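Trainee: I would like the atomic coordinates for the input below:
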Amino acid sequence: MAYHEVSIRPMSPTDFLLMTKWLQDEEVLQYYGNPDDPYSYERILEKYSPRLNGEEDVPPFIVERDTDPIGFMQSYPVKKEDAKAWGLPENKTYIGIDQFIGEPRLWGKGIGTQMVKRFVVDVMIHKNPDGIVLDPEVHNMRAIRCYEKCGFKKVCKIEDGSKWLLAYWRSTQ
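Mentor: Coordinates of the predicted model:
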């Protein structure tokens, strides 16, 4: 099996068409977004332009395999009230992350594990949180397995039991 380098770079405005393609893909929308509400180019601009401009503290990134864009990642500070609602220790800081591979033909090949591990290291180094959290749909077993391989642990079900809250801790809790 050939080795492919996975890298993560900041999103740029030239990625908006690609994001539109990915967020209109029915397979991708089964796990990220809503299949009944695909994203238009205008909606992508509205959502991601403020993030690129630094108006929102949710920096977006594009994942590349070799030099081909294949996915998306973002991080954001978790609000204290959300952490409390989820039963997380209140005296800690948390960064939430979201991600997807936008090319379904690449699912199930270990690429998600590579990109999440790389992003976790980057977030820990640059943001220095006590923990990183993510919240896959409970039926997204492929993603949950990926996150557990990366060191995330199930904390509890959230959003009326439709999602798992998983956490990666800087140190043992």
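Trainee: rest of the way, CA atoms for contacts and neighbours
Mentor: Will do.
Trainee: quick one, helices of this protein?
Mentor: 16-22, 26-29, 41-52, 80-85, 111-127, 141-149 (DSSP state H).
Trainee: list the buried residues of the fourth one.
Mentor: So the one you mean is helix 80-85. Lys80, Ala83 (16 or more other CA atoms under 10 Å).
Trainee: what packs against it?
Mentor: Contacts defined by 3 or more CA pairs under 8 Å, 6 or more residues apart in numbering; DSSP states H and E place helix 80-85 against no helix or strand at all.
Trainee: now Lys157: how far from Tyr147?
Mentor: 15 Å (CA to CA, to the nearest Å).
Trainee: alongside the first, I'd like the structure of this one:
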Amino acid sequence: MITLKPLVPENLPSFYQWIKDEEAIVYSLSIFQAMKTDQQIKEWYLSSINDKRNSNRGIFVDGVFVGYAGISGISSTNKSGEYFIFIGDKNYWGKGIGSEVTKMIVKIAFTELDLNRLMLTVSVPNVAGVKAYQRAGFVLEGRLRQAALRKGEFHDKLVMSILKSEWSL
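Mentor: Presented below is the predicted three-dimensional model:
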């Protein structure tokens, strides 16, 4: 069973392990590529859980903390935000968790946060991510050419979004 809970300082030890795993972070936040020390990870984590423009939720599967997801850059003026997800525990990859969590966060965006638009960017090589977002109702808006540098190579990122008027339970 998948549950979403607020992130708390006690979740931090998992991030130390996940962010130091190059395979786990390859398509994730660019800042993850730069963080190398426990102190850098701790500072980022604590600032992100205290940032009121973000809605962060820990992802738990049968009580096991496996990642986090949420909405960053929430604009009450524009009623919009940017979706993100990071499943750091590789034992839980490929099990449909990303698809389910995406649907859960979209529901939170449109019901609890009263947003009108939720967008995201996804790296083109992240095929599983693209499919999960499409299953949740996100549509392609555009392409950011050579927007990410990973493993010494540039790749494009897709811009996708979903509007409240397009969403259904």
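Trainee: got a TM-score for the pair?
Mentor: The TM-score (TM-score structural alignment, normalised by the length of structure 2) is 0.82; 157 aligned residues with a CA RMSD of 2.3 Å.
Trainee: enumerate every residue touching the counterpart of Asn128 of structure 1 in structure 2.
Mentor: Matched by TM-score structural alignment, Asn128 of structure 1 corresponds to Asp114 in structure 2. Contacts for Asp114 of structure 2 (CA atoms under 8 Å, 6 or more residues apart in numbering) come out as Lys79.
Trainee: could you rerun that using 10 Å?
Mentor: Ser76, Lys79, Ser80, Lys107, Ile108, Lys164 (CA atoms under 10 Å, 6 or more residues apart in numbering).
Trainee: buried subset of the residues you listed as a ChimeraX selection?
Mentor: With 16+ other CA under 10 Å as the criterion, this ChimeraX line picks the buried residues out of those:
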select :80,107,108,164
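Trainee: what segments of structure 2 are strands?
Mentor: For structure 2, applying DSSP state E gives strands covering 2-6, 55-61, 64-75, 80-87, 117-123, 139-150, 153-163.
Trainee: in stretch 60-67 of structure 1, what's buried?
Mentor: Using 16+ other CA under 10 Å as the test for burial, stretch 60-67 of structure 1 gives Pro60, Phe61, Ile62, Val63, Glu64, Arg65.
Trainee: so which of those residues comes closest to Ser75 of structure 1?
Mentor: Using CA to CA, Pro60 comes nearest to Ser75 of structure 1 of the buried residues of stretch 60-67 of structure 1, at 7.2 Å.
Trainee: which residues sit in contact with the aligned residue in structure 2 for that closest one?
Mentor: Alignment note: Pro60 of structure 1 maps to Asn56 in structure 2; criterion TM-score structural alignment. Going by CA under 10 Å, 6+ apart, Asn56 of structure 2 touches 4-8, 48-50, 68-72, 84-85, 105.
Trainee: how close does the equivalent of Ile95 of structure 1 over in structure 2 get to Phe60 of structure 2?
Mentor: In structure 2, Ile95 of structure 1 lines up with Gly81, judged by TM-score structural alignment. Applying CA to CA, the value for Gly81 of structure 2 to Phe60 of structure 2 is 23 Å.
Trainee: right, I'll leave it there.
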